[in-house]
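1. Sequence plus predicted model, see below.
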Amino acid sequence: MRFRIIILVVVMITCGAIILGCGGEQKTADYNIAVIAKSTGSDFWQNVKRGVNAAAIEYNTNVTFIGPENEEDWSAQNTMIVSAVARGADAIVLSAIDYELTRDAVDAAAAAGVRIITIDSGVDSGNVSAFIGTDNTEAGRLAGKAALELCEDTPAVLGLVNYSESTENVREREDGLRAFAAENGMTVAAVANVESNTESATAGAKKLLSEHPEINVIIGFNEWMTLGVGYAVQDMGLSEEVVAVGFDSNVVSVGMLETGEMDALIVQNPFAIGYLGVKSAVELLGGKDIAAVDNTSIIVVTKENMFEPEVQRILFKFW
């Protein structure tokens, strides 16, 4: 009797699964999607990858996630685009290192029938179907606004620590900041353009602060630049004299915010960028219309709001 009951239960479960499989809304997409990032080492790109993987599971699609060792190696990234086409990618989701020098590889991929979506940073090509990412001009303005508020009544004199000028989102962030600064009587004293790593950013920030003692605000434009700014302020003992604003977040920069080396972080939503990049690629390949631009969220985090539940969720990636 017990054996019959077990068999009956198994049959009922199997039938139920079949019914649910046939009657429920199951998202399936047998596509090959190559996600090519600027690099893979930072917290930002690891959280983009988490979003990519979540969408791959939800939409039952095949996804690869790769990127060069550093965010300057546009040549390696172009090779990755060529390789993705050769491997039979149906779509490439790309964050372009170089706005112009990546164009030929993208155009060749499109000519081979591959659909192109950009995330985080775009490329100078008419073959891109959509961009998903931060409104970087607005993010730059938010950095300026945060600095202005933190300076209170003191005139703001800015030092900027930025990376490759050939990357689109870099230009847009700095353009947004400069526009806000000009509108609000803020002065940009000097800019250091450095390689996108902590060591170069720290050296660049220290050089700015040493050569331009009038600087009372220093801004870093990505995760590595932010760490460099924070370390420079820390090493030079300037946390009381200099307002430090950065982009993106990780455990170290959040710690710097708590201890005072950083004063504000402009935090993007990398998980959403990765997730929506793959989702949009699946929809595009399935014949759906998708928005040409899909801007993801930005939040300004300071010591005053960093412990709020919603901010904690964003900082520590509990999506």
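-> Received, thanks. All values reported here derive from a predicted model rather than from experimental measurement. Numbering: from 1, shown residues only.
2. Only C-alpha atoms from now on, for both contacts and neighbour counts.
-> Noted.
3. now the strands for this protein?
-> 32-36, 62-66, 91-94, 115-119, 128-134, 157-162, 187-193, 217-220, 243-247, 264-267, 293-296, 299-302 (DSSP state E).
4. Now tabulate the ones you listed in JSON lines and tack on mean neighbour count and distance to Val106.
-> Output for the strands of the chain, formatted as JSON lines (neighbours: other Cα atoms under 10 Å; distance: least, Cα to Cα, whole Å):
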{"stretch": "strand 32-36", "mean neighbour count": "25", "distance to Val106": "12"}
{"stretch": "strand 62-66", "mean neighbour count": "17", "distance to Val106": "16"}
{"stretch": "strand 91-94", "mean neighbour count": "28", "distance to Val106": "9"}
{"stretch": "strand 115-119", "mean neighbour count": "25", "distance to Val106": "8"}
{"stretch": "strand 128-134", "mean neighbour count": "23", "distance to Val106": "8"}
{"stretch": "strand 157-162", "mean neighbour count": "26", "distance to Val106": "26"}
{"stretch": "strand 187-193", "mean neighbour count": "17", "distance to Val106": "26"}
{"stretch": "strand 217-220", "mean neighbour count": "28", "distance to Val106": "29"}
{"stretch": "strand 243-247", "mean neighbour count": "28", "distance to Val106": "28"}
{"stretch": "strand 264-267", "mean neighbour count": "26", "distance to Val106": "29"}
{"stretch": "strand 293-296", "mean neighbour count": "17", "distance to Val106": "18"}
{"stretch": "strand 299-302", "mean neighbour count": "21", "distance to Val106": "32"}
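5. Can you check which of those strands gets nearest to Glu172?
-> strand 128-134 (10.4 Å; Cα to Cα).
6. for the closest residue to Asn269 other than its chain neighbours, what are its contacts?
-> In space, and not counting its chain neighbours, Asn269 is closest to Ser297: 5.9 Å by Cα to Cα, 6 or more residues apart in numbering. Residues near Ser297 by Cα atoms under 8 Å, 6 or more residues apart in numbering: Thr134, Gln268, Asn269.
7. cool, Glu58 as well?
-> Contacts of Glu58 (Cα under 8 Å, 6+ apart): Lys27.
8. again with Glu261
-> Gly230, Tyr231, Val233, Gln234, Leu238, Ser239, Ala244.
9. what about it, distance to Ile5?
-> Distance, Glu261 to Ile5, using Cα to Cα, to the nearest Å: 66 Å.
10. Please compare the first structure with the one that follows:
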Amino acid sequence: MTCLKSKKLWLVMACFSLAITLMACSASVSHEQVYIAVIPKQGKSSFFREVASGVNTAATEYGVRTTFEGAQNEEDYETQNSLIKRAIHANADAIVISAIDENKSNELLEEAVSKGIVVITIDSGVTYDGISQHIGTDNKESGRIAAKELCSMEPGQLNIGIVNFEKHTKNAIEREAGFMEQMEKESSVRIMDSVSTVSNASEAADATKELLEQNPTINAIVAFNEYTSLGVGYMIREMNRQDDIHVVAFDNNAESIGMIENNEIDRLIVQNPFAMGYLAIESALKEIEKRDTLTPEQFTEVLVVSRSNLYEYENQKFVFPFED
């Protein structure tokens, strides 16, 4: 009799424990039910293809559903806003966005947050302060790094031309700001001109040509994203200026790596877009399930690439991700 009572008591306790466990599980969102809308500036560049690779890896690992869709170009904030609206109407659990304009999407992102949607920015942020986290390169610091690299290549007077991209994009603004802050500390530096162009290699090449024609004493150029870097490299090649103009540029693809090899670009500031995509999914899931307190910013690493370290073994995955 005592044994029977003990068995019944054990069964009751086991059922109670199971009920508590099931209640706890139902209180959190099942990973299979989670939908995260990822909205890059656009999806065609090597940079954002690597972001997509990081997103897909994390989505597979954590078992969440994602979409990855951007505008046709990195100036088309209206299409990007339409994608945000679509994500809101689809009741996304989170929106991950690389913002084309630091201001133009703020109202929609505020609406998303008001409806309980987690917002994470990657690569290029916004001025709206209701996001859960920003993940990306420390853009001001990377601008400072670019300045230091240029100064290290020329012991004499530096006459610098700046080729930047969309002037309302936060990472463009921050990189140039960091660059200028560092250059203000240097005595033998003169900023000859700064131009902004759309994120298109052909137009960046035209802007570079005009910059050099109007400022013939320029002996150093900095370019701040993948397309401006390619445009500068193309024009250095076309004008045969490899030996008299130092170039520090951003981002890597097969063409820009070739430009390093051919002396058309001297240094590349290589970012880690795979990590941005992966960490964005990871952070969004943490915030959805309230498992952790997110820091306001999470910086990903950069690597300075030159001809001297291009083929070093430890740099291969960083420099050549597009070969996979």
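-> Perfect, thanks for sending it. Quantities reported herein were computed from a predicted structural model and do not represent experimental measurements.
11. Out of the contacts of Glu261 of structure 1, which comes closest to Arg141 of structure 1?
-> For the contacts of Glu261 of structure 1, the residue nearest Arg141 of structure 1 by Cα to Cα is Ala244; the value is 15.2 Å.
12. And the contacts of Glu261 of structure 1, which is closest to Val170 of structure 1?
-> Ala244 (18.0 Å).
13. The closest one -> structure 2?
-> Mapped onto structure 2 by TM-score structural alignment, Ala244 of structure 1 lines up with Val247.
14. Ok, Val157 of structure 1 next?
-> Applying TM-score structural alignment, one finds that Val157 of structure 1 aligns to Asn159 in structure 2.
15. How about Asp73 of structure 1?
-> In structure 2, the residue matched to Asp73 of structure 1 (TM-score structural alignment) is Asp76.
16. wait, isn't Tyr99 of structure 1 in contact with Asp124?
-> Yes: with contact defined as Cα atoms under 8 Å, Tyr99 of structure 1 reaches Asp124; the gap is 5.5 Å.
17. Need the counterpart of Pro296 of structure 2 in structure 1.
-> That one, Pro296 of structure 2, aligns with Ala292 by TM-score structural alignment.
18. Please give me every residue in contact with the nearest residue to that match once chain neighbours are set aside.
-> Nearest non-adjacent residue to Ala292 of structure 1, counting by Cα to Cα, 6+ apart: Ala130, 4.3 Å away. Neighbour list for Ala130 of structure 1: Ile116, Ile117, Thr118, Ile290, Ala291, Ala292, Val293, Asp294 [criterion: Cα under 8 Å, 6+ apart].
19. got those residues as JSON lines, with distance to Val11 of structure 1 columns?
-> Converted to JSON lines, the contacts of Ala130 of structure 1 look like this (distance: Cα to Cα, whole Å):
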{"residue": "Ile116", "distance to Val11 of structure 1": "46"}
{"residue": "Ile117", "distance to Val11 of structure 1": "45"}
{"residue": "Thr118", "distance to Val11 of structure 1": "47"}
{"residue": "Ile290", "distance to Val11 of structure 1": "42"}
{"residue": "Ala291", "distance to Val11 of structure 1": "45"}
{"residue": "Ala292", "distance to Val11 of structure 1": "48"}
{"residue": "Val293", "distance to Val11 of structure 1": "48"}
{"residue": "Asp294", "distance to Val11 of structure 1": "46"}
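20. quick one: which of those is nearest Ala192 of structure 1?
-> Set against Ala192 of structure 1, the nearest of the contacts of Ala130 of structure 1 by Cα to Cα is Thr118 (27.1 Å).
21. gap between the closest one and Ala292 of structure 1?
-> Applying Cα to Cα, the value for Thr118 of structure 1 to Ala292 of structure 1 is 10 Å.
22. cool, and Ile19 of structure 1?
-> For Ile19 of structure 1 relative to Ala292 of structure 1 (Cα to Cα), the value is 38 Å.
23. do Asn216 of structure 1 as well
-> 39 Å.
24. Around Val106 of structure 1, how many other residues sit close by?
-> The burial count assigned to Val106 of structure 1 is 27, neighbours taken as other Cα atoms under 10 Å.
25. And the one 4 residues further on, by the same measure?
-> By other Cα under 10 Å, 20 other residues sit near Ala110 of structure 1.
26. so what corresponds to it in structure 2?
-> Counting by TM-score structural alignment, Ala110 of structure 1 lines up with Val113 in structure 2.
27. Test my guess that that match contacts Asp129.
-> No: applying Cα under 8 Å, one finds Val113 of structure 2 not in contact with Asp129, separated by 10.8 Å.
28. The lengthiest helix in structure 1: which residues count as buried?
-> Assignment by DSSP state H gives helix 2-23 as the longest helix of structure 1. By neighbour count with 16 or more other Cα atoms under 10 Å, helix 2-23 of structure 1 contains no buried residues.
29. Likewise for stretch 82-98 of structure 2?
-> 83-85, 87-88, 91-98.
30. Which members of those residues are the farthest-apart pair?
-> Checking these with Cα to Cα, the most distant pair is Asn91 and Ser98, at 19.5 Å.
31. who's in contact with the residue most central in space within structure 1?
-> Nearest to the geometric centre of structure 1 sits Pro270, at 4.7 Å (Cα atoms, centre = their mean). Contact analysis of Pro270 of structure 1 by Cα under 8 Å, 6+ apart lists Phe44, Trp45, Asn47, Val48, Gly51.
32. how about a cut-off of 6 Å?
-> Residues in contact with Pro270 of structure 1 (Cα atoms under 6 Å, 6 or more residues apart in numbering) are Asn47, Val48.
33. The closest residue to Gln72 of structure 2 other than its chain neighbours: what's it in contact with?
-> Nearest non-adjacent residue to Gln72 of structure 2, counting by Cα to Cα, 6+ apart: Gln42, 5.8 Å away. Neighbouring residues of Gln42 of structure 2 by Cα under 6 Å, 6+ apart: Gly70, Ala71, Gln72, Asn73.
34. what's the counterpart of Leu94 of structure 1 in structure 2?
-> Match for Leu94 of structure 1 (TM-score structural alignment): Ile97.
35. Ok, Gly176 of structure 1 next?
-> In structure 2, the residue matched to Gly176 of structure 1 (TM-score structural alignment) is Gly178.
36. what's the spacing between its match and Ala172 of structure 2?
-> Computed as Cα to Cα, the Gly178 of structure 2 to Ala172 of structure 2 distance reads 10 Å.
37. And for Asn159 of structure 2?
-> 21 Å.
38. One more: Leu212 of structure 2?
-> Taken as Cα to Cα, the span from Leu212 of structure 2 to Ala172 of structure 2 is 21 Å.
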